[in-house]
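# For reference, the sequence and a predicted model appear below.
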Amino acid sequence: MYVLKRTESNRGGGTISATSRSAGTCGSRAHRDSGPGSVMGPVPDGAGEEDTVHHATGRGTLHGMRRLFPVTDETAAPAPGGAPGEGAAGREWSLAELAAAYAYPEQGSGGPVSWLRANMVSTLDGAAQHDGRSQPISSATDMRIFGTLRALADVVVVGAETVRREGYRPARARADFAALREAAGQTPAPAIAVVTASLDLDFSLPLFTSPLVPTLVLTGASAAPDRLATAEKSGARVVIAGDGIGVDPVRAVQALAGLGHTRLLTEGGPRLLGQLVAAGVLDELCLTVSPMLTAGDAQRIAGGPAVTVPHRFTLLSMLEEDGFLFTRYGRS
C-alpha cells in the first residue's frame, strides 16, 4: 500500500467523498464505446481505441483535418485552388503528427512536474451525451484522438462508477506508439487509476487481476480494511490519498507523481472532472466540440458544486474536421 502524507500546495483542496465518489459515466470518454453504434474497434493502425471496454468494429481516418490555431505558414497558405487558410484541408494526419500536436509539456530542469489533462466531448448546446451515451455525438476522428491521448499518458484516471458501468479492461500496448513510449521512459501501456471511496469494485475482473501494468486504486485512509485487503490480493496497488473516506484530488495527483506518473489523463466522468476542477488540479482540457444540437436536459462535461470564481483557461490549439472542433485549453 502506498500512502501519501499531506503536503502544502498552491492548488485547492477538497475531497472526493463517499457521497460523490463515483465519476459518473454520461459524457465520459469511455462511455461512448458502448453499444452497437460505437466507432471504436480493434483497428490495427490505431484509428480507434480498444483498451478498456467492449465495442463494435469501426475505422477512423483523418482525411480533412486542418489546424486552425495556432496560425502557421501551413494554415495561412492557400491550398491548390483554395482560399487562404485552407492549406491543410483534405490532408490525412499521421498518428505521429497527432502525437506531436497533443504532446505533454517538456519536463523542466527542476524535476518531474505533473500535468493533468481531461478529454471530453460536448455538443454546441453543452450536452455531454445523448440518450445516456456520448457515442452519438462523437466521430471516428474524435475516437482516434482519444486513442492518441491514451497512448501519450502514463496513467488514465477514472471514477469507480465508470469502471463499474463500462466494464473497464486493462490498457493494452499499442505497436504504433511503442517506440514513442520507450523513448519517453514509459511503460508499454498506461496504468489505469480508479478513484473510489468505498472500494465497491469487482476485483476479480481482468482490470485488477491481469493488467499489463498494475492497476492503481486511489482511496482514503478510512476505507474498509477488508476491501483494502481484497484489492491488494487481486494484484491492484492501493494508494491512500485522503485522510477520510474520500480522495483528496491534490494528494491524488501528488501520489501519482510519486509513483513516476506525471503525464496524467482523466476520462471522467463529469462528477470526477467537476471535483478535479474545483480542487484546481486540472491543467488542460481537450474538448471536442461536436457540431450537433440535442436540447433536453443532458449532463454537462463537469458536475458537482460550482467554483467560487470561474477558472480561466487559454486556447492552446484547435483542429477541425467535418465541422468537429478538437480544442486544447490550458490553465492561464
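Sure, I can see it. Numbers count the residues shown, from 1 in each chain.
# Please count neighbours and contacts with C-alpha atoms only from this point.
Fine.
# longest single helix anywhere in the chain?
The single longest helix within the chain, with elements called by DSSP state H, is helix 140-152.
# next helix or strand past it?
strand 155-159 (DSSP states H and E).
# so that following strand versus helix 140-152, what angle?
120 degrees (axes from the mean of the first three to the mean of the last three CA atoms, to 10 degrees).
# can you give me the helices for the stretch 201-332 of the chain?
Applying DSSP state H, counting those that start in this stretch to the stretch 201-332 of the chain gives helices spanning 206-209, 225-234, 249-258, 270-278.
# this is the comparison structure:
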Amino acid sequence: MQRIHNVTQLADLDDDALARCYAYPRHLDGPWVRANFVSSIDGAFTVDGVSAGLGTAADKRVFTVLRELADVVVIGAGTLRAENYGGAHPDRQRRITHHQHGIGGHPEGAPPPIAVVTATAKLDPGAKFFADAEVPPLIITTTQADPAQITALEDAGAVVVIAGTAAIMPAALIRVFAQRGLHRVLCEGGPHLFGQLAEAGLVDELCLTTAPMLVGGTGGRISLSASTFDLPMARKQLLLDDDGTVLARWARR
C-alpha cells in the first residue's frame, strides 16, 4: 500500500507550526493568489446560502491563520452581502511575528484590508462592513459605477479604485494589488470570482476544507466560470482533525 506523504494531525501543531504550514513563498515580486473555501463531502459550499453551516473548529482555526498571513482579503460583492462581512481583526502581535519570520503578516500588526470586487459599487455605506473596518476597505469597481455612490462609499471610509469599464478583468484586479504592494492575496469567494481567477490562470493555491457532513440540496460548487478549464494542481499538504475535518492545500503545478 502506498503511503500518503505530507499528512499531519492538526492536534500535533501549535499555532506557530500551523502558520508555517501555510506560509506564503518568501521574497515575492508580485501577487500570489491563494483561495480558501470550505465544502461538504458531497460538494456543497453553503448551507441555506451561507458557508457558516459548514464551519468546524479546525476550519475556523485555519481561517484565522490565513488572515493573519495575508496582505489583502478579496471577495465578491455577493459574498459580502450573503455572509454579512465585517472587517478583518487578526491578532496584531501574531501579524508582527509572522512578518519577522518572513512568512506573511505586517511589520506593525495592521490587519489586511478587505477588497470587494463590484462592477456597480452598489454597496450599502451604512453596512457593518464599513463601520467594523480597522483599515480602509478597497472597493474595486468600474466606470459604470454611479459617482454619487462612489462618494458615499468614500465618505464611509473606503478607498475606491476604478479598474475597468463595464467589468473587472482578473488581470486588472491583480494589477490593483501589485501596484499597492499587496502580494499575499487571500480570496475568500465567491465561486464566480474564484472561477474567473482560476480560468485566467491566476490562482496559485487553493486551501480547501472538507467538512465531515452531507448536506444535499441544490447548492453550487466552489468554482463557477464561463467555460471549463484545465488547471493541474498538486497536493502540498493534508491536515486531519479528530472530528473528521480534512484540510488540504493544493498548489498549481
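Thanks, I have the structure now. All values derive from a computational prediction rather than experimental measurement.
# Out of the helices of the stretch 201-332 of the first structure, which is the most enclosed?
helix 270-278 (a mean of 26; mean count of other CA atoms under 10 Å).
# and the angle from that helix to helix 249-258?
90 degrees.
# Would you mind measuring from residue 255 of the first structure to residue 3 of the first structure?
8 Å (CA to CA, to the nearest Å).
# Common neighbours of the two, please.
Shared contacts of residue 255 of the first structure and residue 3, defined by CA atoms under 8 Å, 6 or more residues apart in numbering, are found at 239, 241.
# Just give me how far stretch 183-194 of the first structure sits from the chain centre.
Relative to its parent chain, stretch 183-194 of the first structure has a centroid offset of 13 Å by CA atoms, centre = their mean, to the nearest Å.
# and what of stretch 90-105 of the second structure?
Using CA atoms, centre = their mean, the offset of stretch 90-105 of the second structure from its chain centre is 18 Å.
# Same question for stretch 144-163 of the first structure.
Centre-to-centre, stretch 144-163 of the first structure and its host chain are 4 Å apart (CA atoms, centre = their mean).
# which parts of that stretch are buried?
Judged by neighbour count (16 or more other CA atoms under 10 Å), stretch 144-163 of the first structure contains these buried residues: 144-163.
# ok, back up a step: what range in the second structure matches the longest helix of the first structure?
Counting by TM-score structural alignment, helix 140-152 of the first structure lines up with residues 57-69 of the second structure.
# What's the local residue count around residue 313 of the first structure?
The tally of other residues near residue 313 of the first structure (other CA atoms under 10 Å) stands at 14.
# what does the match of helix 140-152 of the first structure rub up against?
Contacts of stretch 57-69 of the second structure (CA under 8 Å, 6+ apart): 10, 18-19, 22-24, 36, 38, 73, 88, 90-91, 94-95, 98, 103-105, 111-112, 184, 186, 209, 241, 245, 247.
# That one: average distance to aligned residues in the first structure?
Compared with the first structure after the fit, stretch 57-69 of the second structure shows a mean deviation of 0.6 Å (mean CA distance after the TM-score superposition for the first structure).
# follow-up on the earlier one: which ones among the contacts of stretch 57-69 of the second structure map onto strands?
Judged by DSSP state E, strands contain the following of the contacts of stretch 57-69 of the second structure: 36, 38, 73, 184, 186, 209, 247.
# Show the contacting residues for the fifth one.
Under the criterion of CA under 8 Å, 6+ apart, the contact list for residue 186 of the second structure reads 33, 34, 35, 36, 66, 67, 70, 71, 72, 73, 74.
# State the pair within the residues you listed that is farthest apart.
Farthest pair in the contacts of residue 186 of the second structure (CA to CA) is 36 and 71. Separation: 14.4 Å.
# so residue 282 of the first structure makes contact with residue 276?
Yes: using CA atoms under 8 Å, residue 282 of the first structure is in contact with residue 276, at 6.0 Å.
# now the counterpart of residue 239 of the first structure in the second structure: how far from residue 112 of the second structure?
Superposed on the second structure with TM-score structural alignment, residue 239 of the first structure falls opposite residue 161. Distance of residue 161 of the second structure to residue 112 of the second structure, given as CA to CA: 17 Å.
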